[in-house]
Every structure is written in structure tokens, then in C-alpha cells.
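**Student:** Give me coordinates for this.
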Amino acid sequence: MPTRILLEGRPGVGKTTAVRRLAALLRPRALAGFTTEEIRQGGTRVGFALETLAGQRAVLAHLDFPGPPRVGRYGVDLGVMERLAVPSLKQAPPGPVPRQLTLIDELGRMELACTAFRDTVRSLFEADVDIVATVHAHHDPFTDALKQRADIELIQLTRANRDALPEELAARLDIP
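**Tutor:** This next block holds a predicted model:
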């Protein structure tokens, strides 16, 4: 049975850092997916970038983007989700591996504004792949439904466990 883990945490708790550390620890294993990160100018957050685990990078959301959609103060470029995020989740890992591991950072409002992304995530959760995804703590119909699935392990990411958690997950997911 595939492993399906949702790391739930408040903004700024270290979800992206935890997923990036997990990816680094699991590099010998074929991975699919992406991470997001803040874009800062002069100490002020002005947007968010998306980077695939294969190294492709683009600005996902920015104060200067007109939208729609808009999430808070940010206009979101859904084309980035369609061009980079969705294909990164569909990548077949090279070589014979027991099961694909997909890392998704994050299942948030900006990312979920893309219908193709939501559809791809639904398909992944029905496929025979291991998944570790970060998810926001606030309520959303899409993520609430995922959190209620019987095959989901929901882990609260906190400042207290964020440093040790990537190593613990890597030990569980490092399938020879």
C-alpha cells in the first residue's frame, strides 16, 4: 500500500524547508514533484517561486501580477502550474523503482487555483505512488477531503518537530 503523508502547518513553520531536506536525503531514490518558496526584496515578501525537483524554476505569484486569480495581494500565473508543476508530478522516475515518490509543496490556495493541478493531484492519490505533500492549516474543501481519507497520515509540522521530521520520514521512505 502506498504511503500518503500530508504535512500540515501554519505559514512560516518550515514546511518547504522540511520537504527540501527530505528530497536531499532521498536523492538516490527517483523523485517527482516541486517546491515553492518566497521571493523577497529588501526583507519584504513580494511573491512566490515554484521549482521542480528537476531544477526548472518560474515565478508563480507576485505583487506585480494582475491576476486573475488573486490570492491575497498576489496575482497568480496559472500557466506556471500548467507548464511546470503538473508535468513535474507526472514524471515517471527513471529506472526500475518499487514505487514513485512524489513530493508536493504545497497544496495551497495559489496552487489549487489551477484545475489541471487539482485533477493531477486527485489522480496521484488514486495511483500506486508514495506521496508527501505540505498542506495549509486553514479549511479548504479540496484539502479537507484529502485529510479525511483513510489512507492519509496527517502530521502536524511544528517548530518543535521540523528539524527531526525529514530524517524520520526519509528512513521510512527510503525503499531499496
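
**Student:** only C-alpha atoms for contact and neighbour calcs from this point on.
**Tutor:** Noted.

**Student:** remind me, longest strand of this protein?
**Tutor:** Counting residues, the longest strand found in the chain (DSSP state E) is strand 31-41.

**Student:** Can you list the buried residues in that one?
**Tutor:** Within strand 31-41, the residues that count as buried by 16 or more other CA atoms under 10 Å are 31-39.

**Student:** I'd like the structure of this one too, to check against the first:
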Amino acid sequence: MNTTPIVVAVVGVLLVTGPPGVGKTTLIVKVFETLKSSNPNLKIQGFYISEVRQGGERVGFQVVTLDGRTAPLASSIISSPESLRWPTVGKYKVDVASFESLAVPELQVREDTDLFVIDEVGKMELFGSSFFPAVLRVLESNVPVLASVPIPKVGRDIPAG
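**Tutor:** Model (predicted):
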């Protein structure tokens, strides 16, 4: 199995792809940090997804904006009445409303935006109705994009919708 992220470039769009745990988010965060430190006036919008751990075990994921705000994306330990209606991916319940309330505004196209960072466009993120249209607007804006798209572990398929 390939243990290195694959980078695909299309005019104005740089996609990082690979199976879970290969380092896509790590690469994107390092690129963002390097760009921001070398050019503090650069206007970069977007978010990345980080793991939530308890006692050394991964129990979920959160969305993190590039200015440090966070919101839950998915959890294996939440059990509220509303979470019973949330979609699931494996052992995780996906908090679509929380994710979209923080991530989608970060994808609003503005005149002064130099770069969009979208980590990631994956199954959990695509459950909502607002996220994918926001990503399409970003892609149509001609603002450069750095994004990650996961590929499934061997033997698994990503559903087409």
C-alpha cells in the first residue's frame, strides 16, 4: 500500500489524495503554515479536519478554521437524542449542522482571497446540503485551491452520492 500522499495539480487546483492516515492533513497544514509565515498578508480561507483523542484513542473529528475556531464533525462517544438522527460513517456519528455552520462560511468567495484550503472533501463532509455547492463555487471562482480528497482503504468504495 502507498504510504505517501499523492499530489495532483490542475490549473489553480492542487489536490492531495491518499488513504486514511497517509499524511494529507499534515501536508496541507504545513503548506498553510509555511505560506502564512513567509507572507503574513496572504489572504487564505478555509479549514482542515483534526482528530479528537481521549486517552490516546481517536473518538472523533473536528473542523478547524485557519484562524483556530473549532466545531465538532463526528464522534464515536456522543449520545444525545438529536445524535440518533445523524448519519454514520463506521463508528462515528456525523454532526452535519455543526460542521456546515463553521466550514461553509469559510468557503465564501471574496475579492481579496488569495487561496482556499479545503481539508477535506470526504464522505463525512458531503452529508450536508450546503458543503458541496460551496466547494463548487470556490472551484468556479478561479481562486487557487489546496484541497484533500481521500481514497478508500483497499477493498472499500466511496459512494457516489
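
**Student:** Next SSE downstream of the longest strand of the first structure?
**Tutor:** strand 44-52 (DSSP states H and E).

**Student:** elements contacting that following strand?
**Tutor:** strand 31-41, strand 57-62 (3 or more CA pairs under 8 Å, 6 or more residues apart in numbering; DSSP states H and E).

**Student:** quick revisit: and the longest strand of the first structure, which stretch of the second structure?
**Tutor:** Mapped onto the second structure using TM-score structural alignment, strand 31-41 of the first structure covers residues 44-54.

**Student:** Run the chain-centre distance for that stretch.
**Tutor:** Chain-centre distance of stretch 44-54 of the second structure: 7 Å, with CA atoms, centre = their mean, to the nearest Å.

**Student:** what about that stretch, how far off from the first structure?
**Tutor:** Stretch 44-54 of the second structure, aligned to the first structure and superposed, deviates on average by 0.6 Å (mean CA distance after the TM-score superposition for the first structure).

**Student:** can you tell me the helix or strand for Val80 of the first structure?
**Tutor:** helix 78-80.

**Student:** Need the contact partners of that helix.
**Tutor:** 50, 58-60, 111, 113-114 (CA atoms under 8 Å, 6 or more residues apart in numbering).

**Student:** And the strands in the first structure, which stretches?
**Tutor:** Counting by DSSP E, one finds strands in the first structure at the ranges 4-9, 31-41, 44-52, 57-62, 70-71, 74-76, 101-107, 130-136, 153-156.

**Student:** Please list all residues in contact with the counterpart of Gly122 of the second structure in the first structure.
**Tutor:** Taking TM-score structural alignment, Gly122 of the second structure has Gly108 as its aligned residue in the first structure. With contacts defined as CA under 8 Å, 6+ apart, Gly108 of the first structure is in contact with 135-136.

**Student:** Apply 10 Å and report the result again.
**Tutor:** Going by CA atoms under 10 Å, 6 or more residues apart in numbering, Gly108 of the first structure touches 134-138, 140, 142-143.

**Student:** for Gly55 of the first structure, same thing?
**Tutor:** Gly55 of the first structure touches Phe34, counting by CA under 10 Å, 6+ apart.

**Student:** From Ala18 of the first structure, how far out is it?
**Tutor:** Per CA to CA, to the nearest Å, Gly55 of the first structure is found 18 Å from Ala18 of the first structure.

**Student:** now swap in Gln148 of the first structure and tell me
**Tutor:** 23 Å.

**Student:** likewise Ala92 of the first structure?
**Tutor:** Distance from Ala92 of the first structure to Ala18 of the first structure, by CA to CA: 23 Å.

**Student:** Give me the more crowded residue out of those two.
**Tutor:** The neighbour comparison of Ala92 of the first structure against Ala18 (other CA atoms under 10 Å) goes to Ala18, with 23 against 14.

**Student:** so what corresponds to that one in the second structure?
**Tutor:** By TM-score structural alignment, Ala18 of the first structure lines up with Leu27.

**Student:** Residue in the first structure paired with Leu102 of the second structure?
**Tutor:** Under the alignment (TM-score structural alignment), Leu102 of the second structure maps onto Leu84.

**Student:** From Leu22 of the first structure, how far off is that match?
**Tutor:** Applying CA to CA to Leu84 of the first structure and Leu22 of the first structure gives a distance of 21 Å.

**Student:** Same question for Ala116 of the first structure.
**Tutor:** In terms of CA to CA, Ala116 of the first structure sits 26 Å off from Leu22 of the first structure.
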